[in-house]
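K.L.:
One predicted model, sequence on top.
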Amino acid sequence: LYGSVDPDVHRSVAPKEVYRCALSYLGTYSQDRQRMLHDLFIEPARRTPEARFVMGGAQYPAEFPWTKNIFFVQHLPPAEHPSFFCSSRLTLNITRTAMREMGWCPSGRLFEAAACGVPILSDWWDGLDEFFASDSEILVAALAEEVLAALELPDAQLTRIACAARERVLAEHTGAQRALQFQKILENIHSREMAVA
């Protein structure tokens, strides 16, 4: 079973000024994501010094290539995730290499951000379109230029994308949906065992 989200926890909440930004990223430091983080977060921040970028996470090294417009929240407790996401005009998802190579392996944060109603910009991995439709439920980027183009999209378009992703997550990726899927799996196993007996 894939991960899921609790819509009572991850939901739209009032933004907080401390997290307000054009683009956010939430993730623990990982060397295998560093190139993508550079291309899809640091480089766009460098090219748009007038915009505010906010990153939350842990274990970032002292030599991390910060820019003056990247604001860092060293430890963001899970209870603050909805406020963090909802304060972002757009949030970035970067998939760990092992998950990207495996494909069909969405992170829990992807569902959490969608349930909070924030538009998501993600790197591409096989199977992503099984969970979210490109351009109508999620934006995809591989280059800094694509991130900059996404940041230029009108608010109305970003709102439509965020609402569509939220509807999809609430319909298909909640804990209640996973429980039903698990129950069906068990029923199918039981039916097969009864047929063999």
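P.N.:
That came in fine, so what should we check first? Residues are numbered from 1 along each chain as shown.
K.L.:
use CA for all of it now, contacts and neighbours both
P.N.:
Noted.
K.L.:
Contact partners for the closest residue to residue 50 other than its chain neighbours?
P.N.:
Nearest non-adjacent residue to residue 50, counting by CA to CA, 6 or more residues apart in numbering: residue 69, 7.4 Å away. For residue 69, the contacting residues are 45, 46, 49, 50, 51, 52, 53, taking CA atoms under 8 Å, 6 or more residues apart in numbering as the criterion.
K.L.:
do residue 72 as well
P.N.:
The contact partners of residue 72, by CA under 8 Å, 6+ apart, come to 54, 55, 56, 57.
K.L.:
Not counting its neighbours along the chain, what's nearest it?
P.N.:
Once flanking residues are discounted, residue 72 sits nearest to residue 55: 4.9 Å by CA to CA, 6+ apart.
K.L.:
Can you give me the buried ones in the helix or strand harbouring that neighbour?
P.N.:
Using DSSP states H and E, residue 55 maps to strand 53-56. Buried residues in strand 53-56, counted by 16 or more other CA atoms under 10 Å: 53, 54, 55, 56.
K.L.:
and residue 52, how many residues sit next to it?
P.N.:
Residues near residue 52, counting by other CA atoms under 10 Å, number 18.
K.L.:
List the buried residues for the longest helix along the chain?
P.N.:
Counting by DSSP state H, the longest helix found in the chain is helix 175-196. Neighbour counts over helix 175-196 (16+ other CA under 10 Å) mark 175, 176, 177, 178 as buried.
K.L.:
Who are the contact partners of the third one?
P.N.:
So that's residue 177. Contact partners of residue 177, counting by CA under 8 Å, 6+ apart, are residue 171.
K.L.:
I'd like to know how far it sits from residue 188.
P.N.:
To residue 188, residue 177 is 17 Å away according to CA to CA, to the nearest Å.
K.L.:
what does residue 34 give?
P.N.:
As judged by CA to CA, residue 34 and residue 188 stand 43 Å apart.
K.L.:
try this one next to it:
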Amino acid sequence: MKGFSIAFFGSSLVSSYWNGAATYYRGLICALHARGHRVTFYEPDAFDRQQHRDMEDPPWAKVQVYSATEEGVFRSLEAAMGADIVVKASGVGVFDELLEKEVLSLKTADNKVVFWDVDAPATLERISHNPHDPFRSLIPGYDLILTYGGGDPVVDGYGSFGARECIPVYNALDPDTHHPVPSDHRFCADLAFLGNRLPDREKRVEEFFLRTAASLPHKRFLLAGSGWDDKQRPRNVDYLGHLGTASHNAFNCSPLAVLNISRESMAKNGFSPATRVFEAAGAGTCIITDSWQGIEQFFEPGKEILVAGSGEEVADILERLTPREASMVGLHAFARVRAEHTYAHRARQVEAIFMEEESSMGSYAGGAA
């Protein structure tokens, strides 16, 4: 099979700085390259991401950094002409409305133009509350909507706005990037959380992490991610700031457990496991997650992941969690993620979608491809 040429407009492939989708892009695009597809990733020079790169241009994708101006956008659109697949991801950060409209001008009889939503619950909530949102009228013009997750609620939501087809492509693991490593004393703690400070996450971090730490003064907690510098924290919470992806394995492997906290929109919608969940599972880590609908589609609660409905439940789990139990949960998660949730699985799914090999792909849910 001849591989596709794919023009991909996204936030950043080479920097995870204020860019939670970076590892999702990397895992998928690397796996698509391994299957013979050629990706050019167009990203703006914005938000100091180029000054905070955590990788060089990879051999499995061509990276084109354009100036964060209208001229830069149109130059990139011109360069993308002729691609078999043109992808506009959500949340590029600059000129999103312009890109969402103008990528549709690249549509021909021989290609597909795709909108790839990495924050679908939030997008659908936004356009539902604003009948004048310009993206609403563009949805039917895309050949396909792919999403970072969201399950049937997101599929139905996009369908109500006239999407031709909407298919979730869930987060996953790149085993070459995220895997077990020796413990690092810098990251040793009873519970660690990694996530940037965002408006629809902050209250949930207060509930599930900071209040938990305050209720367990005899335990040590570790917070990493951008934006928490001036956030009031209990004395037993150490703050690391932005943590580059090169340190994620050691961060996952060193504490007794790591905590996953969904953003408000994703927790409300369900079926939206964060990239961090698969990264931690790939490192053989014991994961405690806030509760959201659809967890069992990816990991078995109680065996492969521990689920808490509140900060008090996080504290209860942490109080009784032993190193042996944590190790067993991590081992079971490791086996599950390697067997069913790698980016190689997701790349096969995406390839099948693009080739239209299966007419029933619209009902495709998480699990092995």
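P.N.:
Good, I have the coordinates. What you are looking at is a predicted structure, and each value in this text was computed from that prediction instead of being measured.
K.L.:
Any idea what the TM-score comes out to?
P.N.:
Superposed pair, TM-score by TM-score structural alignment, normalised by the length of structure 1: 0.90. Supporting alignment: 190 aligned residues with a CA RMSD of 1.6 Å.
K.L.:
what ranges do the helices span in structure 1?
P.N.:
Ranges of helices within structure 1 are 34-37, 43-47, 81-86, 97-102, 108-115, 128-131, 144-151, 155-172, 175-196, based on DSSP H.
K.L.:
The fifth one vs structure 2, average distance?
P.N.:
In the superposition against structure 2, helix 108-115 of structure 1 averages 0.7 Å from its aligned positions (mean CA distance after the TM-score superposition for structure 1).
K.L.:
Just tell me what the residue nearest to residue 50 of structure 1 corresponds to in structure 2.
P.N.:
Using TM-score structural alignment, the equivalent of residue 69 of structure 1 in structure 2 is residue 236.
K.L.:
cool, residue 112 of structure 1 as well?
P.N.:
The alignment partner of residue 112 of structure 1 in structure 2, by TM-score structural alignment, is residue 279.
K.L.:
I'd guessed its match sits against residue 173; true?
P.N.:
Yes. The pair formed by residue 279 of structure 2 and residue 173 meets the contact definition of CA atoms under 8 Å, at 5.8 Å.
K.L.:
related to what we said a few turns ago, ok, the contacts of residue 72 of structure 1 in structure 2, which still hold?
P.N.:
Retained contacts for the contacts of residue 72 of structure 1 in structure 2, judged by both residues aligned by TM-score structural alignment, their matches' CA atoms under 8 Å, are 54, 55, 56.
K.L.:
And for the match of residue 112 of structure 1, the neighbour number?
P.N.:
Counted with other CA under 10 Å, the neighbours of residue 279 of structure 2 add up to 26.
K.L.:
tell me the contacts of it?
P.N.:
If you count contacts by CA under 8 Å, 6+ apart, residue 279 of structure 2 has them with 172, 173, 174, 178, 179, 249.
K.L.:
Same list (these) but as TSV, adding distance to residue 231 of structure 2 and neighbour count.
P.N.:
Converted to TSV, those look like this (distance: CA to CA, whole Å; neighbours: other CA atoms under 10 Å):
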residue	distance to residue 231 of structure 2	neighbour count
172	31	31
173	31	30
174	32	24
178	29	22
179	31	21
249	25	23
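K.L.:
which of the residues you listed sit farthest apart?
P.N.:
For those, the farthest-apart pair by CA to CA is 172 and 249; their separation is 15.1 Å.
K.L.:
Name the nearest residue to the residue positioned nearest the centre of structure 1, sequence neighbours excluded.
P.N.:
In structure 1, the centroid-proximal residue (CA atoms, centre = their mean) is residue 110; its distance is 3.3 Å. Excluding its sequence neighbours, the residue lying closest to residue 110 of structure 1 (CA to CA, 6+ apart) is residue 93, at 6.7 Å.
K.L.:
Aligned to the one you found, what sits in structure 2?
P.N.:
In structure 2, residue 93 of structure 1 lands on residue 260 (TM-score structural alignment).
K.L.:
quick one: its match and residue 281 of structure 2, what's the gap?
P.N.:
For residue 260 of structure 2 relative to residue 281 of structure 2 (CA to CA), the value is 11 Å.
K.L.:
same question, residue 197 of structure 2
P.N.:
23 Å.
K.L.:
And residue 358 of structure 2, by the same measure?
P.N.:
30 Å.
K.L.:
Repeat that for residue 349 of structure 2.
P.N.:
Distance, residue 349 of structure 2 to residue 281 of structure 2, by CA to CA: 21 Å.
K.L.:
again, but for residue 307 of structure 2
P.N.:
Residue 307 of structure 2 is 14 Å from residue 281 of structure 2, where distance means CA to CA.
K.L.:
who has more neighbours, the two?
P.N.:
Legend: neighbour count by other CA under 10 Å for residue 307 of structure 2 and residue 281, higher for residue 281 (33 against 21).
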